[in-house]
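>>> Build me a model:
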Amino acid sequence: MRGIHTLLRLLAAVFVAHLLCSTGTAKVTAGKIKKFLDTDNHTNNWAVLVCTSRFWFNYRHIANTLSMYRTVKRMGIPDSHIILMLADDVACNPRNCFPATVFDHPQKTTDLYGDNVEVDYRGYEVTVENFIRLLTGRVTTNTPRNKRLLTDDKSNIFIYMTGHGGEDFLKFQDSEEINSYDIADAMQQMWEKQRYREILFVIDTCQANTMFSKFYAPNVLSIGSSEKGENSYSHYHDRDIGVSVIDRFTYYNLKFFESVDMSSKHTMADLISTYNISLIHSTPGVRTDLFARELEKTYLTDFFGAVQEIELTAEPYPIGKNSVS
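Coordinates of the predicted model:
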């Protein structure tokens, strides 16, 4: 990947030099050349959405994940850049009185399951091993494209996890656990292998903030739903379905995102400022010491959007044989 970037930079330099020599004009400034050759900005966004629970009574965790999936798609990230790990066992569960549907609100205005959900890791494929292999790229040669995180050093990655957890661990389908050291080491491997530029890690579980306490890889912004010793609480019990349909922390994050679109200038600081302990019933945590940018200057679309910036000029550029823009 680094060799490709070097080749592109050399080709760009040759192109700009040719323009300067052929026109003899000063319109191509040093600043424009630097901006043209600058490859530090990120070029793509990815999302890894993981529900680590299964069984009917964990309906809300599936709804959490599908709600976040719907949001990142609405913000512009295509399915080709979303990895969805889901037990996928409630929509067609015999106890579901609304077959083939998943809702996150008792009013049932939005069917999260819908007709356009692409689950990449389903059922018993949602394991600790598969999750770590996905992040680090250590998948087998016969792994299909939709099960690969095809990121590079220009990728921003949003990782969302929800399920049952405790201090420094998160359960995977009641059969195994992943701990904070496992994820921390996986992210360091990702950094060493140039698999990301920045990571936004969000987790909704009991004692969630302990899950990013061991992180040490750079350029990682972490947000959790609850402090050590605190539970993460459910929201909106549905009497028809018979279970709670979403967790409080995820619900209030999604409520903020409903007012955001792909052209939004809202920042991570704007999102975090909306956290209200009296509504969430736990203490959200934010870890910024590994993140290089200020939250006030980090747009939500830096992780969720798929819109490229367009530079508009006040003066029209001449189009002709000897003109340069």
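
>>> Going by C-alpha atoms from here, please, whenever you check contacts or count neighbours.
Fine.

>>> List the residues that contact P106.
Y236, H237, D238, R239, V245 (C-alpha atoms under 8 Å, 6 or more residues apart in numbering).

>>> Max pairwise distance over these: which two?
Maximum pairwise distance in the contacts of P106, criterion C-alpha to C-alpha, is 10.2 Å, between R239 and V245.

>>> and this one, so I can compare the two:
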Amino acid sequence: MKNMYGKLLWLLVIFVAKCLADGQDTSVLPEGYVDAAQRSTHTNNWAVLVDASRFWFNYRHVANVLSIYRSVKRLGIPDSQIILMIADDMACNARNPRPGQVYNNANQHINVYGDDVEVDYRGYEVTVENFVRLLTGRTQNGTARSKKLLSDAGSNVLIYLTGHGGDGFLKFQDSEEITSQELADGIQQMWEKKRYNELFFMVDTCQAASLYEKFTSPNVLAVASSLVGEDSLSHHVDPSIGVYMIDRYTYYALEFLEKVQPFSKRTIGEFLQVCPKRVCISTVGVRKDLYRRDPHKVPITDFFGAIRPTRVSTDRINVTMANEDDFVTNEKELPFKKPFKIVLESQFPSEFFK
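Sure thing, here's the model as predicted:
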């Protein structure tokens, strides 16, 4: 046995010596290993979308979160894996001239409230305590399954926050605050309890970058609409209702997302550049030192889409057919069948504002 180990050790020494003699760098990993590190290993996607503001003059914050909600649903994340928190019901506000409707542009192109919106936490349920409990999995007894973040070690989690903030805090309900340290602690607990694989933290508020300064947990990528000391500004007013419709950063983020399809090759790296200062007026902040992958090699759908391939069709489908070839056919051979094509109405055509 000792002779065998001695021979193996001697062969290893010869191999290393040969590599050095040939000028090869033995410290460089094989290309396959490098590529594998850049690929995502997640198995499911979740989204936590929070509007923390009350009162009619904060209409735009509800429009912000509902617009992001519509985008992630369009790209395939089901309602069962989206937690939607809205602090005030603008659709039913007495000042709303269009009851039951919320728009994100003055042209009133599409109602983002819609008939298929599932709000999980509404009104005074949107508190700092409930938000932290949601992240850490410490919901109170009796909490409905639909109100729980049931993510695991294979989950990519998107967290989107909008509201009023300051240096190191975000206001909830205009009566309490969550601090950057509390956010960092909550995400740290998520990591320790294996509640995410990778996490994308996105916040649109004044001095938003201060909210990710305390983060230390691995595999976290963060983007903020403004740096410390800067305000995050609104985009435009609807004169018919007298309030701002959407914030600038979220507007340009949505303009990007509306061009993304479920099988798109657009990347998170591109998304991080959607709002330069000349259009945002504030400086977008990015925190990527905790993130192990190159954002320019990460598909946008790793966070904003579904992990399963999804196709949407307005045509009638025979679900008894067993083969994929039965569904997608050559139109020349069978003109009565049409190939699948995603046709969805644009959320808000940006050309209206050019």
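
>>> Superposed, how do the two chains score by TM?
TM-score for the superposed chains, counting by TM-score structural alignment, normalised by the length of structure 1: 0.82, backed by 272 aligned residues with a C-alpha RMSD of 1.4 Å.

>>> Between R239 and V245 of structure 1, which has more neighbouring residues?
V245 (26 against 9; other C-alpha atoms under 10 Å).

>>> wait, the more buried one sits on T101?
No: applying C-alpha atoms under 8 Å, one finds V245 of structure 1 not in contact with T101, separated by 12.0 Å.

>>> Filter the contacts of P106 of structure 1 down to the ones in helices?
Among those, DSSP state H puts none in helices.

>>> okay, the residues you listed in CSV with distance to L134 of structure 1 next?
Listed next are the contacts of P106 of structure 1 as CSV, based on distance: C-alpha to C-alpha, whole Å:
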residue, distance to L134 of structure 1
Y236, 33
H237, 34
D238, 35
R239, 38
V245, 28
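
>>> can you give me the strands for the stretch 251-354 of structure 2?
Along the stretch 251-354 of structure 2, counting by DSSP state E, counting those that start in this stretch, strands occupy 285-287.

>>> now L150 of structure 2: how far from D294 of structure 2?
The span separating L150 of structure 2 from D294 of structure 2 equals 27 Å under the rule C-alpha to C-alpha, to the nearest Å.

>>> Over to E255 of structure 2?
Taken as C-alpha to C-alpha, the span from E255 of structure 2 to D294 of structure 2 is 23 Å.

>>> So for these two, which residue has more residues nearby?
A side-by-side neighbour count of E255 of structure 2 and D294, using other C-alpha under 10 Å, places E255 first with 18 against 14.

>>> So I159 of structure 1 lies in a strand, does it not?
Yes: applying DSSP: H, G, I helix; E, B strand; the rest coil, one finds I159 of structure 1 inside a strand.

>>> what sits against it?
A47, V48, L49, V50, I199, L200, F201, V202.

>>> Could you count how many residues lie near the closest residue to S180 of structure 2 other than its chain neighbours?
The shortest distance from S180 of structure 2 to any non-neighbouring residue, by C-alpha to C-alpha, 6 or more residues apart in numbering, is to L211 (4.5 Å). Look at L211 of structure 2: counted by other C-alpha under 10 Å, it has 30 neighbours.

>>> quick one: L211 of structure 2 and T179 touch, right?
Yes: taking C-alpha under 8 Å as the definition, L211 of structure 2 is a contact partner of T179 at 7.2 Å.

>>> Need the residues touching each of those two.
Between them, L211 of structure 2 and T179 share the contacting residues G168, F169, L170, judged by C-alpha under 8 Å, 6+ apart.

>>> Please list the members of the residues you listed that lie in helices.
If you go by DSSP H, the shared contacts of L211 and T179 of structure 2 have nothing in helices.

>>> Can you flag which of those belong to strands?
F169, L170 (DSSP state E).

>>> who wins for most neighbours among the shared contacts of L211 and T179 of structure 2?
Most crowded among those, counting by other C-alpha under 10 Å, is L170 at 29 neighbours.

>>> how about that one, what does it touch?
Taking C-alpha under 8 Å, 6+ apart as the test, what L170 of structure 2 contacts is G163, H164, E177, I178, T179, T205, L211.
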